[in-house]
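Chemist: My questions concern the predicted model and sequence given below.
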Amino acid sequence: MELMKNKVYRCRISDYTADGTGFAKIEGRAVFVPRTAVGDCCDVRIVKVTKNVAFGRVEKLVTPSRARITPACPVSDKCGGCCYQHITYEEELRAKEKKVRDALTRIGKQDGDRLLGITGAETTEHYRNKAQYPVGRDREGNIVTGFYRPRSHDIVPVERCLIQSEKADHLAGIVREWMTEFAVPPYDYETKRGTIRHIYVRTGEKSGECQLTLISATRKLPELDTLIERLRAAEPSLTGILINHNQRGDNVILGDRTDVLWGEPMLEDRLCGNTFLLSPHAFYQVNHAQAERLYACAVDYAGLTGEETVLDLYCGAGTITLALAAHAKHAVGVEIVPEAIENAKNNARRNGAENVEFYCADAGQAAGRFSGIDVLVVDPPRKGLDETARDAILKMQPPRVVYVSCDPATLARDVAELCGAGYTLEKAQAYDLFPRTFHVETVVLLSKGEVDSKKIRVEFSLEDMDMSEFQDGATYTQIKDYVLEHRGLKVSNLYISQIKRKCGIGVGKNYNLPKSEDSRQPQCPPEKEKAIREAFKYFGII
């Protein structure tokens, strides 16, 4: 029987989707109902019907699930940040563990018992050390900060978020007041006009420091001295106030250039026994306590004895790499973001890690240049490993692969690929780094079976390998400095990326490239192209 749009049906919610939406079967048809809990008996109005599924909303909660609770957040039904405020934390952990297990069995074609369980967080409130508030106006024209409604640019005003740090909420409020008082307009994504796009606050759990970055579409702002004075007076732990310039027309939050308005350009924090200096661009897990547990699991799965060489792909600011280096003979980190690699190198020096090296390169291309790796650790973005990276891993054939993932579906896809080529899934453990949201982290250990047990070792020296493409001087910053010094020309990351492509050198997706191929973008002038090519030759890239 076909479901009718706008008709109300009674049903019982039986499961959750990957994004936390309730699932029910009505007249044999799959129906998705947001903000419901498994066990809810409810009357659901059908709002959309497609060929295979339907979507509904709750008209009446007939019998609530035992897992249902009253949300502590007043906008939990509007904001797109959290999806599990209406259920107990025990039920949330059950749903997340099932999500990972289902992905590994259905997509990965693996034994679900390899997942040993999920480690929950000690606290579900104010755990985030990174807040990025979009700025806009409400219907009355008032300046507001908050978070987007699902699948929109409509901002739900939020002055106190239960998962963000209280320092971040406080500082965002001061910026709002300053914008209102001095008529600083928020950026409008439809008209492409305005000034402040986001307010970005990062806090150090162990250091106690915090840093505020304004993301602005214009370079000049009024009464900055007043803002700085107010922010410093309101929050003594503030160590840096920065402005990031972003004139892009897309949804990318951070632009390429960041200037210091006051204080330090980096935020300091400590993780897994190491001290880190972090730029606004550097990746750093948002839940400090859970990140330490996650990384401890990754190190444990690596099975290091102090004699191994470890390769860490997608290393970010070097957090996992340094944790591995403490137990390995040699550790190498690879990351495509230049600012993150600069952070990683500085962090290694600060912590006295002499057995670690970092290279700025695409993960897949870099991995293909290594051999004799005992343990490979990967912590890719949500999209998982690309085909180049998977092929490189299979070419290297490391005895052990530790995969840290923030998306069970792409993890399971990659596990299926690697296991189909000779690897075995030994074990997995899930970690809840993002309470009240649908996100979950997982660590898996893959091994080559007999190759691992016989412990075949290949001795090699990094000095003997051709690492010219990834040497220290080949970062975007170093290339720009070389061109300026030798040719007196200023070149952008965009121009460098364009010439890299002309030379057949792979680059990442974060260097001012438009999403649409039809989008207009400035092309590198011939004299700057010549200068960039000279820099490439100097650094041994071509």
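Modeler: Alright, I've got the coordinates.
Chemist: drop to CA atoms for contacts and neighbour counts, all remaining ones
Modeler: Will do.
Chemist: would you list every one of the strands in the stretch 151-300 of the chain?
Modeler: 155-157, 196-203, 210-216, 238-245, 257-263, 267-271, 274-278 (DSSP state E, counting those that start in this stretch).
Chemist: Indicate which one of the ones you listed is closest to residue 89.
Modeler: Nearest to residue 89, of all the strands of the stretch 151-300 of the chain, is strand 155-157, at 24.1 Å by C-alpha to C-alpha.
Chemist: Put this next to the first one:
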Amino acid sequence: MECGYYDRDLCHSCTAIEVAYGRQLERKQELVRGLVDPLGSPRWLAPVASAEAGFRNKAKMVVAGEVGAPTLGILDGTRGTDLRDCPLYPAPVTRALHALGEFISRVRLLPYDVAKRRGELKHVVVTGSPEGRLMVRFMLRSTRQLPKIRENMDLLHELVPAADVVSVNLQPEHKAVIEGPEEILLTERSELVMTVNGIGLRVRPRSFFQTNTAVTERLYAQVAEWVSAADPVSVWDLYCGVGGFALHVADPAREVVGTEISPEAVASARDTARAMGLPEAGPGSVRFLADDAAATPADLPGTPELAIVNPPRRGLDASLCAWLEGSAVGHAVYSSCNAKTLARDLRRMPSLRPVEARLLDMFPHTGHYEAAVLLRRD
């Protein structure tokens, strides 16, 4: 991938950009296999490659600069570097970033000054759907400039006509955390529809969604294929997020339960299930609960025939590994963004042996990846 920002020494976020993409895939496959193979030697399917550019559906841009002349990008120390034309983003997101820069200038929003710890607008986050629809979030230090955004929503929609969802998030603290606890919705619509394999997943401002939609489609399809082959009558999707896995494995003869600690994500998952006409109880049902995945076995009756786990980088809680190891779960699918914690957790569950695996490259030009492993009880 060609990147003028990298060539001009302005941004080095893509740490592997000088490595041929085929070799990037090989290195990731070697890393993950080296950690997983000693624990069961699964059959490895061909890795899923990504487009090399235009693949990121979400742009998280630091706002810096001056009133009337903002930068949207990253910080070089405390100075803003504008990255509105970063080649990682698809055209609708890039157009939105330029339009939002104009909006911020014309409305005269005050960028946050990290060195002086003053100012208001810290970040702008733009998420794009496969259809080119957008969600726009302004991260402010306080509500001081919220009226300016409210009063100029007509201008915002003129400049960014594809913005279905617009919100303000309040992050009053001076620390390297983008989101604060309060979200203020500025549009009637509260959810962006992300169509994945024909399923219109609803995503709210504070809901997690994978940043590479095309590879996410392949991940969900792969897991659905494994679940279909195992043919369980009951499935638990732990760390279910907005319900991607759970809704992909729905079946008229199957009961599916998804659990997620984020109430916003659960609300989105329920909205999608209702839109699909899925019942909440009985055969063919898909039900979502706001719950900590580690607590799910104690909070739900019975044991599923198959469990799907998709934890954050820290991996599974030891208590959940112990429950899975001692349970009657016949199959499990583990989706991981960190092969070190994946391997640690597999060692904690020796009765669930890896039988098939696949690397999916969500994050070209970096050392990050997603790995999915099918586990079967010996």
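Modeler: That came in fine, so what should we check first? The structure presented is a predicted model; accordingly, all values stated were derived computationally and were not measured.
Chemist: Just give the TM-score of the two.
Modeler: Put the two chains on top of each other and the TM-score (TM-score structural alignment, normalised by the length of the second structure) is 0.89; 370 aligned residues with a C-alpha RMSD of 2.5 Å.
Chemist: what would the strands of the stretch 151-300 of the first structure look like in TSV with distance to residue 308 of the first structure and mean neighbour count?
Modeler: Formatted as TSV, the strands of the stretch 151-300 of the first structure follow (distance: least, C-alpha to C-alpha, whole Å; neighbours: other C-alpha atoms under 10 Å):
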stretch	distance to residue 308 of the first structure	mean neighbour count
strand 155-157	49	22
strand 196-203	34	26
strand 210-216	37	25
strand 238-245	39	22
strand 257-263	38	14
strand 267-271	23	20
strand 274-278	20	20
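Chemist: With distance to residue 400 of the first structure as added columns, please give those in CSV.
Modeler: Listed next are those as CSV, based on distance: least, C-alpha to C-alpha, whole Å:
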stretch, distance to residue 400 of the first structure
strand 155-157, 45
strand 196-203, 34
strand 210-216, 38
strand 238-245, 40
strand 257-263, 39
strand 267-271, 24
strand 274-278, 25
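Chemist: Which of the ones you listed sits closest to residue 454 of the first structure?
Modeler: strand 274-278 (33.5 Å).
Chemist: what helices or strands is the closest one leaning on?
Modeler: strand 267-271, helix 319-325, helix 338-350 (3 or more C-alpha pairs under 8 Å, 6 or more residues apart in numbering; DSSP states H and E).
Chemist: mean shift between it and the second structure?
Modeler: Taken over the aligned residues, the distance from strand 274-278 of the first structure to the second structure averages 1.8 Å (mean C-alpha distance after the TM-score superposition for the first structure).
Chemist: residues in the second structure aligned with that strand?
Modeler: Aligned using TM-score structural alignment, strand 274-278 of the first structure spans residues 199-203 in the second structure.
Chemist: For the helices and strands packed on strand 274-278 of the first structure, give me CSV that also has distance to residue 407 of the first structure.
Modeler: Shown next, in CSV, are those (distance: least, C-alpha to C-alpha, whole Å):
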stretch, distance to residue 407 of the first structure
strand 267-271, 23
helix 319-325, 18
helix 338-350, 22
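Chemist: Please name whichever of those is nearest to residue 105 of the first structure.
Modeler: Using C-alpha to C-alpha, the nearest of these to residue 105 of the first structure is helix 319-325, at 27.6 Å.
Chemist: What span of the second structure is that closest one aligned with?
Modeler: The aligned range for helix 319-325 of the first structure is 244-250, by TM-score structural alignment.
Chemist: what ranges do the helices span in the second structure?
Modeler: Ranges of helices in the second structure, per DSSP state H, are 4-7, 21-36, 91-107, 146-151, 153-159, 213-230, 244-248, 263-275, 296-299, 318-326, 339-348.
Chemist: Distance from the chain centre to the longest one, please.
Modeler: Centroid displacement of helix 213-230 of the second structure relative to its chain, using C-alpha atoms, centre = their mean, to the nearest Å, is 16 Å.
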